[in-house]
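A.B. asks: take a look and give me a structure for this.
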Amino acid sequence: MKQMTLIFVFALSLMYPAHLGLAKEDNTASQKEKRKSLYLKTAAVSNIPWYYLAAIDQYERNIRSAQKELPDPNGLSGILIPDIKWFGLTNPNHKKTDAKLINLMDGFGQDGNGDGKADPDNPEDVLYSMAVYLNNYGPNRDNIKIALWKYYQSGKAVDIITQIAKVYQTFNTIQLSNHDFPIPLKYNFDYDSTWGARRGYGGLRIHEGTDIFADYGTPVKATSYGTIELIGWNRFGGWRVGIRDTQNNYHYFAHLKGYADGIKKGSVVKPGQVIGYVGSSGYGPEGTQGKFPPHLHYGMYRYNGKTDYSFDPYPYLRQWQQQAKQEK
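C.D. replies: Alright, predicted model coming up:
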């Protein structure tokens, strides 16, 4: 039985690799340790906190893994800086990596390891260049947010990067890939694949999630490390919580009865932490309850640098349930 479970989990990892991890790069624990060492080294010479550098790097890795037209994020740095920006707008030579010439041409590139070169393929140079850019605005949180807005021209990018940074700062690590099933296994629950089914309330639409039926008041747990991006009432989802993880995934918990103590917008959570309780809220004005049986609506979305798109959470729920059984 245990062998069958392992085969099932492995099969799911092959079928659904891209959304929750970076399947095409070396994302092992040892590689992540090397990445953090580089963040710490760069932070020490730039005064930019390491977790902001790590968050920018992770955000860019996420975007590159989500957009097929971008190269895969290999190596110690996932930050991709366009040549015209790196070498300078008026620089006709995008192969000469002389740091003094690039600086003269007002390029973004900097020499991060003292070899006299500003090489866009060198992770030390790339990360140091980003740190120098941020430091031009100042090393505190508000200054960094302004710098990020100037660089990405996107409020969404700024929000996600600062959320990732907050998670890294809280846990003092970038090795945060664990997940948990949202319902404790000792409680009664039932679910099936319902993503894409028709829904009629508020107009014809598709169901962007999986419904997990359980008794009123059953605890609901966070499935990942992340930051609470959204909380409160929605006429469709009732009392709901939205958590953004470090892979740009947005985990949506809806139809809750209420929230756990201390859960609020901006809270950092970890897998297995109780965030609320199963209910039947929604499909009406604030406080509406009981229009359907109690259940947790669990949805997953991914931000690809342009938009959040929904994908089927059912395979991941099955995988996390099997993992939770093994850990009992």
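
A.B. asks: please make it C-alpha for all contacts and neighbour counts, starting now.
C.D. replies: Noted.

A.B. asks: how about the helices in the stretch 51-200 of the chain?
C.D. replies: 83-87, 99-104, 123-135, 141-152, 155-171 (DSSP state H, counting those that start in this stretch).

A.B. asks: out of those helices, which one sits most buried?
C.D. replies: Highest mean neighbour count among the helices of the stretch 51-200 of the chain (mean count of other C-alpha atoms under 10 Å): helix 123-135, with a mean of 23.

A.B. asks: give me the angle between the strand or helix carrying Gly242 and helix 155-171.
C.D. replies: In the assignment (DSSP states H and E), Gly242 maps to strand 238-244. Put simply, strand 238-244 runs at 80 degrees to helix 155-171, going by axes from the mean of the first three to the mean of the last three C-alpha atoms, to 10 degrees.

A.B. asks: and strand 238-244, what does it pack against?
C.D. replies: strand 226-234, strand 249-259 (3 or more C-alpha pairs under 8 Å, 6 or more residues apart in numbering; DSSP states H and E).

A.B. asks: tabulate these (JSON lines), appending distance to Gln58 and mean neighbour count.
C.D. replies: Formatted as JSON lines, the helices and strands packed on strand 238-244 follow (distance: least, C-alpha to C-alpha, whole Å; neighbours: other C-alpha atoms under 10 Å):
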{"stretch": "strand 226-234", "distance to Gln58": "13", "mean neighbour count": "21"}
{"stretch": "strand 249-259", "distance to Gln58": "12", "mean neighbour count": "25"}
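
A.B. asks: sequence B follows; please return its structure for comparison with A:
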Amino acid sequence: MKINRLAKRGTIYRWIAGVTAGITAAFGLCGPVAASVPSASDTVTKEVSAAGTAEPDTIFANRKSLYEQVSTLTQIPWYRLAAIDQYERTLTRVHPKDRKHPERMLGIFIPQARWAGPLNPNQEDTDPTSINVFSGIGLDGDGDGKADSNNDTDLLYTVATRLAPYGHATDDFSIGLWSYYQNTRAVQRVMQYAKLYETFGKLDLFDHAFPLPVKSSYSYRSTFGMGRNWGGRRVHEGTDLFAHYGVPVRSTCYGVVEIKGWNKYGGWRIGIRDLNNHYHYYAHLQGFDKGITLGDVVKPGQTLGWVGSSGYGKPGTQGKFPPHLHYGIYRDTGLTEWAFDPFPLLKHWETEEKRSKK
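C.D. replies: Have a look, this model is predicted:
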């Protein structure tokens, strides 16, 4: 039985090696390249094109294939491995200097001291035996006899192997994530992303929609950073889109409902987390769609609620200002969140949606 398992693993190793070679060719990688860091307004097309000449569909397919193969070895579902990789990718975007690495397919990053062992005199060590002696976590995932911290398969296999012993039930896996990251935000994000990937069964979940129907009557301009007086001096962290009561408010992205309910400033509001670790905030709603609950997954264009004038008071307060949607967007740095101006994204999504309807 043991021989059969080893033979099976050897077959998978050879398959992975072949896929890795194919990916390298598809990406046009010839050597180390500084990782590109997309700005907040970059689209997924820009993100994946930085990896070389491969088309986005090819890149997503190659990533998913690798997730599935490592899943076969470790029994961790592919969508959880994909979620870890995507979360790591978002961290690199906001910490490019601390997580700088050669261009590769996966976003997973493991510091050399953790990979090779903190007391290892050779921090570039790729020998699995000596890495183990110095309590490093690096493993050989593709069977080439090396544990390379910049090898996609080695990285994914190493992380998966650290998590597998905790079990595959949701709570057990969450405990494994906390043990690995020591960060409750990381656990929440990975589980949210895994839910998205599991629900839709694909990686390409980066489409967007304008938050209001483009055929409806509305107006907006850049209001980010303007002053607000109610509740004390505050900075406006979003864009106001003025429209009539009852105009549908739609999800701008694929995401998970993270917050829903009343806020004394935003009134009836809802918050959605997407795969770029952006938090989309919709405030002053007249009400929510009855089918939307905490933890639900949503897709671009899905109705979340309706334009209203709620807020600036106790629950139920209405009419202290003209009806409008306050739309804000925040980026998570791994420890904190900060707002950035959504106006350029709104103009882009509006233009794209109008163009698609012609």
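
A.B. asks: so where is the strand holding Gly242 of structure 1 in structure 2?
C.D. replies: Counting by TM-score structural alignment, strand 238-244 of structure 1 pairs with residues 267-273 of structure 2.

A.B. asks: quick one: the matching stretch to structure 1 mean distance?
C.D. replies: By mean C-alpha distance after the TM-score superposition for structure 1, the fitted stretch 267-273 of structure 2 averages 0.4 Å away from its aligned residues in structure 1.

A.B. asks: ok, and what's touching that stretch?
C.D. replies: Stretch 267-273 of structure 2 has contacts (C-alpha atoms under 8 Å, 6 or more residues apart in numbering) with 192, 255-263, 279-288, 304, 309-313, 315-317.

A.B. asks: same check, this time on stretch 171-178 of structure 2
C.D. replies: With contact meaning C-alpha under 8 Å, 6+ apart, stretch 171-178 of structure 2 is reached by 162-164, 166-167, 184, 186-187, 191.

A.B. asks: out of the helices and strands packed on strand 238-244 of structure 1, flag the one nearest Val220 of structure 1.
C.D. replies: Val220 of structure 1 lies closest, by C-alpha to C-alpha, to one member of those: strand 249-259, at 8.5 Å.

A.B. asks: now that closest one on structure 2. Mean distance?
C.D. replies: Looks like 0.4 Å for strand 249-259 of structure 1 (mean C-alpha distance after the TM-score superposition for structure 1).

A.B. asks: how much space separates the residue nearest in space to the middle of structure 2 from His284 of structure 2?
C.D. replies: With distances taken as C-alpha atoms, centre = their mean, Leu275 lies nearest the centre of structure 2, 2.8 Å away. Per C-alpha to C-alpha, to the nearest Å, Leu275 of structure 2 is found 25 Å from His284 of structure 2.

A.B. asks: what segments of structure 1 are strands?
C.D. replies: Along structure 1, counting by DSSP state E, strands occupy 189-191, 198-199, 205-206, 210-214, 219-221, 226-234, 238-244, 249-259, 268-269, 274-278, 295-303, 308-311.

A.B. asks: hmm, back to that, the helices and strands packed on strand 238-244 of structure 1 into TSV, with extra columns for distance to Asp115 of structure 1?
C.D. replies: Shown next, in TSV, are these (distance: least, C-alpha to C-alpha, whole Å):
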stretch	distance to Asp115 of structure 1
strand 226-234	38
strand 249-259	38
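
A.B. asks: nearest to Gln321 of structure 1, out of the ones you listed?
C.D. replies: strand 249-259 (16.2 Å).

A.B. asks: the closest one versus strand 238-244: what angle between them?
C.D. replies: Using the same axes, to 10 degrees: strand 249-259 of structure 1 against strand 238-244 is 140 degrees.

A.B. asks: could I get the strands of structure 1 as CSV with distance to Ile56 of structure 1?
C.D. replies: Output for those, formatted as CSV (distance: least, C-alpha to C-alpha, whole Å):
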stretch, distance to Ile56 of structure 1
strand 189-191, 37
strand 198-199, 38
strand 205-206, 34
strand 210-214, 31
strand 219-221, 28
strand 226-234, 15
strand 238-244, 15
strand 249-259, 15
strand 268-269, 18
strand 274-278, 27
strand 295-303, 15
strand 308-311, 18
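
A.B. asks: which one of these lies nearest to Pro182 of structure 1?
C.D. replies: For Pro182 of structure 1, the closest of the strands of structure 1 is strand 219-221, at 4.5 Å, according to C-alpha to C-alpha.

A.B. asks: for Ile63 of structure 1, see how far away Asn248 of structure 1 is.
C.D. replies: Noted for Asn248 of structure 1: a distance of 8 Å to Ile63 of structure 1, by C-alpha to C-alpha.

A.B. asks: need the overlap of contacts for the two.
C.D. replies: Here Asn248 of structure 1 and Ile63 have 303-304 as joint contacts, going by C-alpha under 8 Å, 6+ apart.

A.B. asks: looking only at neighbour counts, state which of the two leads.
C.D. replies: Of the pair Asn248 of structure 1 and Ile63, Asn248 is the one with more neighbours under other C-alpha atoms under 10 Å, namely 29 against 22.

A.B. asks: so that one is in contact with Asn62, correct?
C.D. replies: Yes: counting by C-alpha atoms under 8 Å, Asn248 of structure 1 sits close enough to Asn62 to count as a contact (6.5 Å).

A.B. asks: what sits in contact with each of these two?
C.D. replies: In the contact map built from C-alpha under 8 Å, 6+ apart, the residues linked to both Asn248 of structure 1 and Asn62 are Asn304.

A.B. asks: quick one: map Ser281 of structure 1 onto structure 2.
C.D. replies: Using TM-score structural alignment, the equivalent of Ser281 of structure 1 in structure 2 is Ser310.

A.B. asks: that match contacts Gly316, doesn't it?
C.D. replies: Yes: with contact defined as C-alpha under 8 Å, Ser310 of structure 2 counts as touching Gly316 (6.9 Å).

A.B. asks: which one's more surrounded, these two?
C.D. replies: Using other C-alpha under 10 Å as the criterion, Ser310 of structure 2 and Gly316 rank with Ser310 on top: 31 against 14.
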